[in-house]
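In: Structure, please.
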Amino acid sequence: MSNTLILPSSKGNLLTYKPIKHSLPETLKAPSKSRIAYAAAHVVADPLVDLDLSSETVLDWEKTLAYRRYLWSLGFNVAEAMDTAQRGMGLNWEATKELIQRSVAEAKAYNGGIACGAGTDQLVLSPSTTLDAIIQAYTEQCEFIEEQGGHIILMASQALAAVAKSPEDYASVYGKVLSQVSKPVILHWLGDMFDPKLQGYWGTANIQEAMALCLDVIKENQSKIKGIKISLLDAELEIQMRKQLPEGVNMYTGDDFNYPDLIKGDGDNYSHALLGIFDAIAPLASSALKYLDEGNVQKFEEILAPTVPLSRHIFKAPTRFYKTGVVFLAYLNGHQDHFRMVGGLESMRSVVHLSELFVLADKAGLLQDPDKAIGRMKQVLSLAGVN
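Out: Next comes the predicted model:
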């Protein structure tokens, strides 16, 4: 097999590229001591089932669970059934329940950390949907997760964003839901760049006002909240907010553009991590955290620096289609045998985008078997008419 590729570029021409053989640095063997680190995990679709991709979901359970074991082996906790797993973008609540049930059982067997997303996506939104119905939907999912033995990540709700008329509505819903959980949860503030239906979350389009309202909810329910993950791609806002969190409430960065600096922090002011990009860059992120544990900040920064251009590319607008890049990299690295996704989302990024992703992943040192990655990239290029 030739070890070079002919790749299409954004300038409309073809370029010759020869991947570099890298050696992965040493990784964590147990969870990081200096930071709590969650990797939001993707799911692997079963490509050999005849189904309606617009409404049905069938997962390859062996590959899906194997990837979670891989993440645990690198010292990560798994954030299950989050937007990285295509919640609201192909993964319905029925499939999500089975995913949570299987993954929590796997976590117990592997002794791996896990927290699971609870939302309201089983609701069929209509003009008659009420706040009580949203509370009931949240409560159903929270109870299911706790019944399985999982911890809860309380996700932002499209239904609440559509139905709420004021910040007070948000405070009321969160207060009632949180009053019923048995263990403290992680909140999730997901920006509208990840989900346009969440625009104006917390009852206002003014981001500073929204942050103040969110902080009020946290302070009013402090005993039921152990942290908040914010995914707003705004480092200064995250720093501003984490300084105002009550004692005992952690900030978990969901900023896939600025994660190295936010995790590094400044003295005692830093973010923990709950990131979709950690799915894609898992071995390097694990290694960087190992060095951070050892106090070697320079090596931490050195390892993560080349992953940032890759992450910014994977999460470029429309950001909600970042899952395509995450799954594509898992395919290139042999974690799954195909590049098919729940809901057909493999088609949501261009072959030019995927070609640039290949180059950036290689430059970051993430192609663990370059020959296999080249062969798989050539198949994708051939299907796109690039020979």
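In: From now on I want contacts and neighbour counts done on CA atoms only, so please keep to that.
Out: Will do.
In: what about Tyr70, how many neighbours?
Out: 15 (other CA atoms under 10 Å).
In: cool, and Asp266?
Out: Residues near Asp266, counting by other CA under 10 Å, number 11.
In: Please apply the same query to Ala317.
Out: Residues contacting Ala317 under the criterion other CA under 10 Å number 12.
In: who's in contact with it?
Out: Met193 (CA atoms under 8 Å, 6 or more residues apart in numbering).
In: Quick check: it is in a helix.
Out: No. Read with DSSP: H, G, I helix; E, B strand; the rest coil, Ala317 is coil and lies in no helix.
In: how much space between it and Ala384?
Out: 22 Å (CA to CA, to the nearest Å).
In: Thr253 now?
Out: Taken as CA to CA, the span from Thr253 to Ala384 is 36 Å.
In: Which residue of those two possesses the greater neighbour count?
Out: Thr253 (29 against 12).
In: Please name the nearest non-neighbouring residue to the more buried one.
Out: Distances taken as CA to CA, 6 or more residues apart in numbering put Ala273 closest to Thr253, at 4.9 Å, once the chain neighbours are dropped.
In: Thought Tyr252 was touching the one you found, still the case?
Out: Yes. With contacts counted by CA atoms under 8 Å, Ala273 reaches Tyr252, the gap being 4.7 Å.
In: okay, and the common contacts of these two?
Out: Lys229.
In: Which helix or which strand is home to Ser355?
Out: helix 351-364 (DSSP states H and E).
In: hmm, who's touching that helix?
Out: So helix 351-364 is contacted by 7-10, 17, 19-20, 306-307, 309-310, 313-314, 325, 328-329, 367, 377, 380-381, 384 (CA under 8 Å, 6+ apart).
In: Would you tell me what the next helix or strand after that helix is?
Out: Later in the chain than helix 351-364, the nearest helix or strand by DSSP H and E is helix 370-383.
In: now for that following helix, which elements pack on it?
Out: Helix 370-383 sits against strand 5-8, helix 322-332, helix 351-364, with contacts defined as 3 or more CA pairs under 8 Å, 6 or more residues apart in numbering; DSSP states H and E.
In: Point out the most buried one among these.
Out: helix 322-332 (a mean of 24; mean count of other CA atoms under 10 Å).
In: tilt between it and helix 370-383?
Out: 120 degrees (axes from the mean of the first three to the mean of the last three CA atoms, to 10 degrees).
In: now the angle between helix 351-364 and helix 322-332, please.
Out: 60 degrees.
In: tell me the contacts of the most centrally placed residue in the chain?
Out: In the chain, the centroid-proximal residue (CA atoms, centre = their mean) is Gly276; its distance is 2.6 Å. Contact analysis of Gly276 by CA under 8 Å, 6+ apart lists Ala39, Ala40, Ala41, Thr84, Gly254, Asp256.
In: now the other sequence, so there's something to compare against:
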Amino acid sequence: MTAAARPRSRTVLAAAHVVPDPAADTGPHGPAVLDWDATLAFRHHLWSHGLGVAEAMDTAQRGMGLDWPAAAELIRRSAAEARTVGGLLACGAGTDQLPLHGASLADVRAAYEQQLELVEQCGGRPVLMASRQLAAAATGPDDYLELYGHLLRQATGPVILHWLGPMFDPALEGYWGSTDLDAATATLVRLVADHPHKVDGVKVSLLDAGREIGLRRRLPAPVRCYTGDDFHYPELIAGDDQGFSHALLGVFDPLAPLAAAAVRLLDDGDRDGFRAALDPTVALARHLFQAPTRYYKTGVVLLAWLAGHQAHFSMVGGLQSARSLPHLRRAHQLADELGLFPDRELAAARMAGLLAEYGAEDG
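Out: As a prediction, the model looks like this:
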């Protein structure tokens, strides 16, 4: 595959899942062993539609089974593949090589530096991921401003800042130094204002369209707002008379063909056509990301398997069991109604086989 031309009007990144090696002899606590051929083939699928790949993010099970050594290798390999096709690549840099509890602010800074250096060496656009360890160690907004300020000054080029809400990861409650979202937003805006040339954009995953729009309007030009809102993405990407959001979305993993075609309508100035194309996908997105939201990855991987992008329905750490069979059945139905499956008969046969395996075919 070759990378298709990227959309002109928006920067669009799909956070891609990983495919484990089902024959690997590993337990639920790792280490993760990936099927590299299938994992990288899916990145080429995304690039072939003109989408960028957001690599080693939470969709790839960072913090939920994919450890730092595996994530580092994933970044290296994806970067090498991106170079062969000219694909757009952003990569998560975090602190997940540290234990969840007991890390100091100095430990957190060093961990970020290690991962940031790797991403930059590989040529990816760094995404400074929200850090569980920083949330545990910080005593207030000044700790965030000091630590992130240091990282931004050190970065060789612009980075994407990442605000992931606690619905995606409960350990991130109170990020940016406050559980008051207005205060947290003010801290983030101050950080960006202090370093406008080192911030490519801010990725916001709070599932609150009004709050994202408010933040978007406070960002200095040319800093982008990347929506991570898997509930309200059509309206946020379409935008209004005062601006719009770009996209860095986990839901664009299964929606890649539809999402790419829809955004190209925006390239032609057809906002109504864009909404008509993408609005019908929201029911599936809301289903996949229903509470507990952090387990949305299970539905994403199911749909990749049903669509024929991989040969099995398994996940790092056994998280294919994180959603119920009725939930998975409904995901198949909604995706089928959207025409997401290149081979509907294959998808139906695989779904029927899954249900039959657990005695739920008539449920």
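In: TM-score for these two?
Out: Superposed pair, TM-score by TM-score structural alignment, normalised by the length of structure 2: 0.97. Supporting alignment: 359 aligned residues with a CA RMSD of 1.1 Å.
In: which residue ranges form the strands in structure 1?
Out: Using DSSP state E, the strands found in structure 1 span residues 5-8, 14-17, 37-40, 77-80, 114-118, 151-154, 185-190, 225-231, 250-253, 272-275.
In: which one of those lies closest to Trp93 of structure 1?
Out: Nearest to Trp93 of structure 1, of all these, is strand 114-118, at 9.8 Å by CA to CA.
In: which residue numbers in structure 2 go with the closest one?
Out: Strand 114-118 of structure 1 corresponds to residues 89-93 in structure 2, going by TM-score structural alignment.
In: mean offset of that stretch relative to structure 1 (after superposition)
Out: Here the mean offset of stretch 89-93 of structure 2 against structure 1 after fitting is 0.3 Å, by mean CA distance after the TM-score superposition for structure 1.
In: What lies in contact with that stretch?
Out: Here stretch 89-93 of structure 2 makes contact (CA under 8 Å, 6+ apart) with 13, 52-57, 75, 79, 82, 112, 115-116, 119, 124-129.
In: ok, which stretches of the stretch 101-250 of structure 1 are helices?
Out: 131-148, 158-163, 167-178, 207-220, 235-242 (DSSP state H, counting those that start in this stretch).
In: residue range for the shortest one in structure 2?
Out: Following TM-score structural alignment, the aligned partner range for helix 158-163 of structure 1 in structure 2 is 132-137.
In: With the first one instead?
Out: Taking TM-score structural alignment as the measure, structure 2 aligns residues 105-122 with helix 131-148 of structure 1.
In: any idea how far the alignment partner in structure 1 of Ala183 of structure 2 is from Asn250 of structure 1?
Out: Counting by TM-score structural alignment, Ala183 of structure 2 lines up with Glu209 in structure 1. In this view, Glu209 of structure 1 and Asn250 of structure 1 are 20 Å apart by CA to CA.
In: Then Glu80 of structure 1?
Out: Counting by CA to CA, the gap from Glu80 of structure 1 to Asn250 of structure 1 is 19 Å.
In: same deal with Lys176 of structure 1?
Out: Per CA to CA, Lys176 of structure 1 is found 22 Å from Asn250 of structure 1.
In: Neighbour count: these two, which is higher?
Out: Each of Lys176 of structure 1 and Asn250 has its neighbours counted (other CA under 10 Å); Asn250 has more, 20 against 16.
In: How about that one: what's its closest non-neighbour residue?
Out: By the measure of CA to CA, 6+ apart, the closest residue to Asn250 of structure 1 outside its immediate chain neighbours is Gly227, 4.2 Å from it.
In: now for Ala38 of structure 2: what does it line up with in structure 1?
Out: Using TM-score structural alignment, Ala38 of structure 2 sits opposite Lys63 in structure 1.
In: swap that for Phe313 of structure 2, please
Out: Using TM-score structural alignment, Phe313 of structure 2 pairs with Phe339 in structure 1.
In: thinking again about what came up before, structure 2: which residue goes with the residue nearest to the centre of structure 1?
Out: Gly276 of structure 1 maps onto Gly250 in structure 2, by TM-score structural alignment.
In: if I look at the closest residue to that match other than its chain neighbours, how far off is Ala54 of structure 2?
Out: Of all residues not flanking Gly250 of structure 2 in the chain, Ala15 sits nearest, at 4.7 Å (CA to CA, 6+ apart). Noted for Ala15 of structure 2: a distance of 4 Å to Ala54 of structure 2, by CA to CA.
In: what's the overlap in contacts for those two?
Out: Leu248.
In: Next, the distance between the ends of stretch 229-246 of structure 2.
Out: Start-to-end, stretch 229-246 of structure 2 (CA to CA) is 11 Å.
In: re the thing from before, possible to save the helices and strands packed on helix 370-383 of structure 1 as CSV with distance to Ile263 of structure 1?
Out: Formatted as CSV, these follow (distance: least, CA to CA, whole Å):
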stretch, distance to Ile263 of structure 1
strand 5-8, 34
helix 322-332, 21
helix 351-364, 19
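In: Tell me which of the ones you listed lies nearest to Gln240 of structure 1.
Out: Using CA to CA, the nearest of these to Gln240 of structure 1 is helix 322-332, at 26.2 Å.
In: Now do that closest one: everything it contacts.
Out: 42, 44, 84-86, 277, 279-280, 314-316, 336-339, 341, 345-349, 354, 357-358, 361, 367, 372-374, 376-377.
In: can you check stretch 178-191 of structure 1 too?
Out: Stretch 178-191 of structure 1 is contacted from outside by 139, 142-143, 146, 151-156, 198-199, 221, 223-232, using CA under 8 Å, 6+ apart.
In: Which residue in structure 2 aligns with the residue nearest to Asn250 of structure 1?
Out: In structure 2, Gly227 of structure 1 lands on Gly201 (TM-score structural alignment).
In: Likewise for Gln244 of structure 1?
Out: In structure 2, Gln244 of structure 1 lands on Arg218 (TM-score structural alignment).
In: Kindly report the same for Tyr38 of structure 1.
Out: Per TM-score structural alignment, Tyr38 of structure 1 is aligned with Leu13.
In: With Asp50 of structure 1 instead?
Out: Per TM-score structural alignment, Asp50 of structure 1 is aligned with Asp25.
In: same question, Pro318 of structure 1
Out: Match for Pro318 of structure 1 (TM-score structural alignment): Pro292.
In: cool, and Gln180 of structure 1?
Out: Checking TM-score structural alignment: Gln180 of structure 1 goes with Gln154.
In: can you count the residues close to that match?
Out: Neighbour tally, Gln154 of structure 2, other CA under 10 Å: 13.
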